[in-house]
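**Student:** Here you go, sequence then predicted model.
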Amino acid sequence: MTSHMPVTRRDLLKLGAAGAATAALAARPATATEGRFDLTGSSSPLIWKKDLYDQTVLQSFACDNVHGHIYTLQLRNGTGQNAAGNLCLTKLGLTGTVLGHMYLMGFGHGVQLGVEPSGSSAYLWTETDGVTENGSARGSQLARFRFADGQTLDTASPALTKYKPIATADNTTCAIDPSRNRLIMRYRSEGAFRFAVYSLPALKAGTVSALFDIAQPSGLGVFQGYAAYGDFLYLLTGEAYSDANPAPGNTYITCLDLRTGGQVQRELTEAGKSLDYREPEGMAIQIAAGRPRLCLGLASGVEKARKASIFYKSAMI
């Protein structure tokens, strides 16, 4: 039998203080921890089947852990947007409510996204200067720009600051590790994909010396996104449900050690397995109440009415 005690004014004050402390922790930047995420741990929903600003498939997302926002990338509505590299950037609240958007013309495919909180807003890091290849545009360098609701940017916009730390790189995207303030760049050079890690402040100051540079392992499947926390990199691969790929699908998360390039763990994830279509799309690190979460995105719904869901793992090893 459960006993129900009356709630006193002192109890309410305690609850209020606890809530304030939790809010303060949520707004505090993460600090790097030893260890890594346990990929066998359970997955929990953060947002479930939410509309983005446009109705196309979610491509990637990133979390603003200071202001409590999520930013997503998708192809812009309409035919020919893939080849043109035209993207829609949506700003969401943590419950999935649309708070604003931008259009990015000619940027690329939106495979990954980084967010850098700044003051009362945030700067976004994306691919830019998309080059068409096999019917799809892929960015050839990186761009940093401040979020401005309703604005449309093209690749010549003065609002962009561009970076190309590896001159020979093409097909370039990036993510940001909030625990160590590092930028992780996935790039292709001489036909092979690699990951280079930079101090974010040093990169912005013009230093292009990588802290780590490791190869992307072969044979992982269709690449769909990545995120880094501390010394470990997490890769998302897989395809949408189909007759050849029925539920629970072929979505895997692979963990690499950034210091050695070695594979540490690889696990099938059944997060959101009841979704229709269910295509894995994007990864990010969220900080909730001072603790890290490894998030992965899933697209669902029918064509021209796609939905976005995000799940997370929080267990650490």
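**Tutor:** Alright, I've got the coordinates. Numbers count the residues shown, from 1 in each chain.

**Student:** CA only for contacts and neighbour counts going forward, please
**Tutor:** OK.

**Student:** Tell me the helix or strand right after the lengthiest helix in the chain.
**Tutor:** Counting residues, the longest helix found in the chain (DSSP state H) is helix 9-27. Past helix 9-27, further along toward the C-terminus, the next helix or strand under DSSP states H and E is strand 44-50.

**Student:** Would you indicate which residues of the longest helix of the chain are buried?
**Tutor:** By neighbour count with 16 or more other CA atoms under 10 Å, helix 9-27 contains the buried residues Leu25, Ala26, Ala27.

**Student:** show me what contacts Leu104?
**Tutor:** Shown in contact with Leu104 (CA atoms under 8 Å, 6 or more residues apart in numbering): Asn86, Leu87, Cys88, Leu89, Thr152, Leu153, Asp154, Thr155.

**Student:** Kindly recompute the last result at 7 Å.
**Tutor:** If a contact means CA atoms under 7 Å, 6 or more residues apart in numbering, then Leu104 has Asn86, Leu87, Cys88, Thr152, Leu153, Asp154 as its contacts.

**Student:** Can you tell me what sits against the longest helix of the chain?
**Tutor:** Residues from elsewhere that reach helix 9-27, judged by CA under 7 Å, 6+ apart: Asn65, Val66, His67, Ile287, Ala288, Ala289, Gly290.

**Student:** now, among these, which is nearest to Arg36?
**Tutor:** Closest approach between those and Arg36, by CA to CA: Ile287, at 14.4 Å.

**Student:** Check the offset of the host helix or strand of the closest one from the chain's centre.
**Tutor:** Taking DSSP H and E as the definition, Ile287 sits inside strand 279-288. Relative to its chain's centre, strand 279-288 lies at 5 Å (CA atoms, centre = their mean, to the nearest Å).

**Student:** follow-up on the earlier one: top of the contacts of Leu104 by neighbour count?
**Tutor:** The residue in the contacts of Leu104 with the most neighbours, by other CA atoms under 10 Å, is Leu87 (28 neighbours).

**Student:** what about Gln216, how many neighbours?
**Tutor:** 19.

**Student:** The nearest residue to it once chain neighbours are set aside and Tyr163: what is the separation?
**Tutor:** Spatial nearest neighbour of Gln216, excluding adjacent residues (CA to CA, 6 or more residues apart in numbering): Arg194 at 5.1 Å. Using CA to CA, to the nearest Å, we find Arg194 at a distance of 17 Å from Tyr163.

**Student:** Structure two is appended below for comparative analysis:
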Amino acid sequence: MDNLSRRGLLTGAGAVVAAGTLGVPAATARTLSLPTSKRFVMGGAGGEIFRSKPLQDVTVMQSFAFDTPNNRLFTGQVRAGSSANSGNLTLTQLSIDTGAILGHMYLTGFGHAVSIGAEAVGSTTYIWTETDVDTANGRGRQITRFPWRNGTTLTSTSVTKWKPVANGTVFTPAVDQRYGRLGVRYALSDGMHINVYSLAAARAGDFSTVLASFKQPALTSGVAFQGWALYGSYVYLWEGNAYPGSPNQDDVTSKLWCYDINAGQLVDSFRTLAGWSLTYREAEGMAVYGSTDATARLYFGFASGVAGDRRANLFYRNELT
């Protein structure tokens, strides 16, 4: 989204942490744990999938998600011509190989699409998003799940909705397909929190068993939060501001973070220069693709281009430790 101040409510205030710093800050409040998995190395090997691809609308890409079994890629953005707080979204299906547009859906009254998820059920993709927009801030007050139907429009009143945390607000989901879990990020009075649930239970509307829960630690002060992903026993966080003008490496604020759920702390971070020469270059969206360690990739996205012609760009890390 062009207006960064509207992303500010999702950005934790706290100390600036240098790239590569481990174990910062002190362990945060958490409960329960998950079976230990490998984690992506934030400054490790990787590459890019595509640059400067148009979406169905010309607004900034906010998020994306992969349906790994069906080899599908979906993006989320505020619908062109809608106000930032309307909750009206556009989802675009892109070719994973070329970034070509394959289809789209419109969502009315849903939210901002800071994070979306994709779940394969046979050959059908189910999309997880926020819904029931709060027009005071443009964010969803609940989450939902619905099948992808190219060319259709859904309204918030036409879908099943859940509020996993009774006193939570600003909900966004992330699907961990490999480990069969759903992450839910939400706001409480003391900041942002993340819960982890069984994906099978969540799809049935059962959020009674929390597999893991923690308060998100503060990231970099003054830098916008731009996306997150759940994979195994780790959560990945993504932040970055758009360039104020012409691209310059010194302007890059985009940073990848890794949070160890079981240890209750940040364990890795890296300020990335990927795509630093892109015009505008605003960090947007994060998701995991892959069904094994050998095929797993942690993708992070950027919006680029000029106002009225924004483009999508995807890069990744595939080194695990």
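**Tutor:** Perfect, I can see it now. Given the structure is predicted, the values throughout are model-derived calculations rather than measurements.

**Student:** Superposed, how do the two chains score by TM?
**Tutor:** The TM-score (TM-score structural alignment, normalised by the length of the first structure) is 0.85; 281 aligned residues with a CA RMSD of 1.8 Å.

**Student:** related to what we said a few turns ago, report the aligned residue range of the second structure for the very next helix or strand once past the strand holding Ile287 of the first structure.
**Tutor:** Using DSSP H and E, the helix or strand that follows strand 279-288 of the first structure in sequence is strand 291-302. With TM-score structural alignment applied, strand 291-302 of the first structure matches the range 295-306 in the second structure.

**Student:** From the chain's centroid, how far away is that stretch?
**Tutor:** Taking CA atoms, centre = their mean, one finds the center of stretch 295-306 of the second structure at 10 Å from the center of the full chain.

**Student:** Can you point out the buried residues in it?
**Tutor:** For stretch 295-306 of the second structure, a neighbour-count test (16+ other CA under 10 Å) marks Ala296, Arg297, Leu298, Tyr299, Phe300, Gly301, Phe302, Ala303, Ser304, Gly305 as buried.

**Student:** Now tabulate those residues in JSON lines and tack on distance to Gly227 of the second structure.
**Tutor:** Listed next are those as JSON lines, based on distance: CA to CA, whole Å:
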{"residue": "Ala296", "distance to Gly227 of the second structure": "18"}
{"residue": "Arg297", "distance to Gly227 of the second structure": "16"}
{"residue": "Leu298", "distance to Gly227 of the second structure": "12"}
{"residue": "Tyr299", "distance to Gly227 of the second structure": "11"}
{"residue": "Phe300", "distance to Gly227 of the second structure": "8"}
{"residue": "Gly301", "distance to Gly227 of the second structure": "9"}
{"residue": "Phe302", "distance to Gly227 of the second structure": "11"}
{"residue": "Ala303", "distance to Gly227 of the second structure": "13"}
{"residue": "Ser304", "distance to Gly227 of the second structure": "16"}
{"residue": "Gly305", "distance to Gly227 of the second structure": "20"}
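
**Student:** can you count the residues close to the aligned partner of Val210 of the second structure in the first structure?
**Tutor:** Aligned by TM-score structural alignment, Val210 of the second structure pairs with Ala210 of the first structure. A count of neighbours around Ala210 of the first structure, defined by other CA under 10 Å, yields 18.

**Student:** so who does Ala210 of the first structure touch?
**Tutor:** By CA under 7 Å, 6+ apart, the residues touching Ala210 of the first structure are Ala196, Val197, Tyr198.

**Student:** got a winner among these for most neighbours?
**Tutor:** Neighbour counts for these (other CA under 10 Å) peak at Val197, which has 24 neighbours.

**Student:** Next up, the contacts around the closest residue to that one other than its chain neighbours.
**Tutor:** In space, and not counting its chain neighbours, Val197 of the first structure is closest to Ile184: 4.5 Å by CA to CA, 6+ apart. Residues in contact with Ile184 of the first structure, defined by CA under 7 Å, 6+ apart, are Cys174, Ala175, Ile176, Phe195, Ala196, Val197, Tyr198.

**Student:** at 10 Å what do you get?
**Tutor:** Residues in contact with Ile184 of the first structure (CA atoms under 10 Å, 6 or more residues apart in numbering) are 114, 173-177, 195-200, 210-213, 226-228, 233.

**Student:** same thing with Ile127 of the second structure?
**Tutor:** 65-67, 74, 91, 116-120, 144-149, 173, 175.

**Student:** from these, which would you call buried?
**Tutor:** Among the contacts of Ile127 of the second structure, those classed as buried by 16+ other CA under 10 Å are 65-67, 74, 91, 116-120, 144-146, 148-149, 173, 175.

**Student:** Which ones among the residues you listed lie within strands?
**Tutor:** Applying DSSP state E to these, the entries found in strands are 65-67, 74, 91, 117-120, 144-146, 173, 175.

**Student:** count of neighbours near the nearest residue to Arg139 of the second structure once chain neighbours are set aside?
**Tutor:** Excluding the flanking residues, the one nearest Arg139 of the second structure by CA to CA, 6+ apart is Gly111, at 4.5 Å. Gly111 of the second structure has 33 neighbouring residues, counting by other CA under 10 Å.

**Student:** what do you get for Gln224 of the first structure?
**Tutor:** A count of nearby residues for Gln224 of the first structure, using other CA under 10 Å, gives 23.

**Student:** do Asn318 of the second structure as well
**Tutor:** 23.

**Student:** In the first structure, what residue corresponds to it?
**Tutor:** Counting by TM-score structural alignment, the partner of Asn318 of the second structure is Ser314.

**Student:** Enumerate every residue touching the nearest residue to that match once chain neighbours are set aside.
**Tutor:** Distances taken as CA to CA, 6+ apart put Arg293 closest to Ser314 of the first structure, at 4.7 Å, once the chain neighbours are dropped. Contacts for Arg293 of the first structure (CA under 10 Å, 6+ apart) come out as 37, 43, 229, 284-287, 311-316.

**Student:** equivalent range in the second structure for stretch 106-119 of the first structure?
**Tutor:** Counting by TM-score structural alignment, stretch 106-119 of the first structure corresponds to 109-122 in the second structure.

**Student:** now stretch 271-279 of the first structure
**Tutor:** With TM-score structural alignment as the criterion, stretch 271-279 of the first structure aligns to 274-282.

**Student:** re the thing from before, in TSV, list the ones in strands among the buried ones among the contacts of Ile127 of the second structure along with distance to Asp260 of the second structure.
**Tutor:** Listed next are these as TSV, based on distance: CA to CA, whole Å:
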residue	distance to Asp260 of the second structure
Ala65	22
Phe66	23
Asp67	24
Phe74	27
Leu91	31
Gly117	21
Ala118	23
Glu119	24
Ala120	26
Thr144	27
Arg145	27
Phe146	30
Pro173	18
Val175	17
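
**Student:** Between these, which sits nearest Ala224 of the second structure?
**Tutor:** Using CA to CA, Pro173 comes nearest to Ala224 of the second structure of these, at 18.3 Å.
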